[in-house]
Every structure is written in structure tokens, then in C-alpha cells.
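>>> quick one: sequence and predicted model below, then my questions.
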Amino acid sequence: MTPQIVLITGALFGLFAVVLGAFGAHALKKIATEEQIKSFETGVKYQMYHALVLLFAGSYFETPGLVLYYAFTVGTFLFSFSIYGLVLSSATGKKMKFLGPVTPLGGLLLIVGWISLLLEFL
């Protein structure tokens, strides 16, 4: 994986974390419960954490590993975006329950990404 792709992905995740965080802080408060807002914020935090990890990996490694890149990218997407979908669909009364099992799958991929990062250092 080229560092440029990793950096672009990290920058896009960071950008959308800020946009979605602002949405959650303002627009979501009108339709969601406090618990739903906290869940949404968890998705935003994890998205930003992993945006920063991708920016680091793209800057630090000459050729970031494929497992590292895909585990963090797909894991972040599945974890955070499933939370966004669950919160938004629940807040509008049309909960997409099929997203429930997606969140832990994303979390598992994030763990794989962190293990891959550790192995890159070793």
C-alpha cells in the first residue's frame, strides 16, 4: 500500500469525523436521546483515533502493510458507520437491527489493525 493512499484515507476519515461530530453535537440533539448521542460520539471518537493512526502509518512507514491498512480502514468503516446507522435509524423510529452484529466485527478488525501495527514495529 502506498503511503499516499494511507494518508488520503486518514485525512478523509478525519474530515468526516469532524463533520459527523458537528452533526451529532447540533442536529442530532433535536431527534436523539442522550444515550444515542453518546453512542454516536463513540463512533466519531473511534473514527478520529483511527484517522490519526492512518496518518501516522502513512508518514512513518515507507510501505504500510496491506493488513494494517485494510484492517484499520474497513474496521473503522464497519465500527463507526454501523453505530451512526444504528443511532440515526433508531432516532427516527426505524432501527436497522442488522447493523448490530456489524459493530463488533468492525471492532475485531480494529484489533487486527493494532496487532498488525505492533508487528510492523517488531
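In hand now; what should we look at? Quantities reported herein were computed from a predicted structural model and do not represent experimental measurements.
>>> please count neighbours and contacts with C-alpha atoms only from this point.
OK.
>>> residue ranges of the helices in this structure, please?
3-26, 34-60, 66-91, 102-121 (DSSP state H).
>>> ok, and what's touching the shortest one?
I take that to be helix 102-121. By C-alpha atoms under 8 Å, 6 or more residues apart in numbering, the residues outside helix 102-121 that reach it are 65, 67-72, 74-80, 82-83.
>>> are any of those residues buried, and which?
Neighbour counting with 16 or more other C-alpha atoms under 10 Å marks 65, 67-72, 74-80, 82-83 as buried within these.
>>> ok, which pair from those residues is furthest apart?
With C-alpha to C-alpha as the measure, no two of the buried ones among the contacts of helix 102-121 lie farther apart than G65 and I83, at 26.9 Å.
>>> quick one on the thing from earlier: which of the helices of the chain sits most buried?
Using mean count of other C-alpha atoms under 10 Å, the stretch among the helices of the chain with the largest mean neighbour count is helix 66-91, at a mean of 22.
>>> remind me what it packs against, helices and strands.
The contact analysis (3 or more C-alpha pairs under 8 Å, 6 or more residues apart in numbering; DSSP states H and E) places helix 66-91 against helix 34-60, helix 102-121.
>>> presented hereafter is structure B, for comparison with structure A:
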Amino acid sequence: MSGRLALQAGALLAALSVAIGAFAAHALKTRLDPAMLANVETAARYQMYAALALMVLGTLPGQTRAPLPLLLGAIIFSGSLYLMAVTGLRWLGAITPIGGVLLIAGFVLAALDARR
């Protein structure tokens, strides 16, 4: 993934994180039970971590391996938690760790690429 694309993806992820977090805090606060609301907050927080990382990596030369796993990890991790919260389908929680592993892999790849 190019640096420019990583920056764009990170900025969009960040914007969505803020929008979803605000929506959950206001519109969903009375509609979701506290555990599901906490899931949305966790999803938005980790999405923002990935977004910030993508924006930083997009400015650094040689960071070509980390952005894609970070992007996919954010989509799968946060997306599965968002869907679980609004649908109540708890089996979606089984997908969440796949996104977590991709996020971890992305951060590890970023560290390895920084050594070059």
C-alpha cells in the first residue's frame, strides 16, 4: 500500500471512529446494554489507534508491509464488534480475534520495517 493510500485510509478510519463513537455515546446509549456499549467504545478506540498508525506510516518511507494488515485488522476487529453490538449476534465475537491478530501483525511489521 502506498504512503498516500495509507494516509487516506487512516484519515477515513479516524473520521469514522469519531462519528461512530459520537453516535454510540448519544443515540445508542439508551438502546444498548452497557456491555454492548462498551464493545462499541472498544471498537472505536482500536479503530482510532489503527487510523493514527496508518497516517503516521503513510508519511514514512519504507513502510509498505504494515498498512494493509492494520487496515484489515481495524475493519475486522472493529466491524465485528460494531455489528455484534447493534445486532446482538454474539457469534460475531468469534471473528474479532482475527482482526486483533492482524492489528498486532501490522504493528510488528511496522517495527520491522523501521529497522531497515
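Yep, that arrived. Keep in mind that this is a model prediction, so the values were computed, not measured.
>>> if we can go back for a sec, quick one, which of the helices and strands packed on helix 66-91 of the first structure is nearest to S89 of the first structure?
Distance to S89 of the first structure, taken as C-alpha to C-alpha, is lowest for helix 34-60 among those, at 10.5 Å.
>>> so what secondary structure elements neighbour that closest one?
Under the contact rule (3+ C-alpha pairs under 8 Å, 6+ apart), helix 34-60 of the first structure is packed against helix 3-26, helix 66-91.
>>> mean distance of the first one to its aligned residues in the second structure, please.
Compared with the second structure after fitting, helix 3-26 of the first structure has a mean deviation of 0.4 Å; criterion: mean C-alpha distance after the TM-score superposition for the first structure.
>>> can you give the contact residues for that helix?
Helix 3-26 of the first structure is contacted from outside by 37, 40-41, 44-45, 47-48, 50-55, 57-59, 61-64, 69, 73, using C-alpha under 8 Å, 6+ apart.
>>> change it to 7 Å
37, 40-41, 44, 47-48, 51-52, 54-55, 58-59, 62-64, 69 (C-alpha atoms under 7 Å, 6 or more residues apart in numbering).
>>> widest-spaced pair of those residues?
Checking the contacts of helix 3-26 of the first structure with C-alpha to C-alpha, the most distant pair is I37 and E62, at 38.7 Å.
>>> could you save the helices and strands packed on helix 66-91 of the first structure as JSON lines and add columns showing distance to A91 of the first structure?
Below are those laid out as JSON lines (distance: least, C-alpha to C-alpha, whole Å):
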{"stretch": "helix 34-60", "distance to A91 of the first structure": "8"}
{"stretch": "helix 102-121", "distance to A91 of the first structure": "18"}
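>>> how about the helices and strands packed on helix 34-60 of the first structure in JSON lines, adding distance to L122 of the first structure?
Formatted as JSON lines, those follow (distance: least, C-alpha to C-alpha, whole Å):
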{"stretch": "helix 3-26", "distance to L122 of the first structure": "19"}
{"stretch": "helix 66-91", "distance to L122 of the first structure": "14"}
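>>> what lines up with Y84 of the first structure in the second structure?
Counting by TM-score structural alignment, Y84 of the first structure lines up with Y82 in the second structure.
>>> so who does Y49 of the first structure touch?
Counting by C-alpha under 7 Å, 6+ apart, Y49 of the first structure makes contact with nothing.
>>> and it, what pairs with it in the second structure?
Checking TM-score structural alignment: Y49 of the first structure goes with Y49.
>>> again, but for V112 of the first structure
By TM-score structural alignment, V112 of the first structure lines up with A105 in the second structure.
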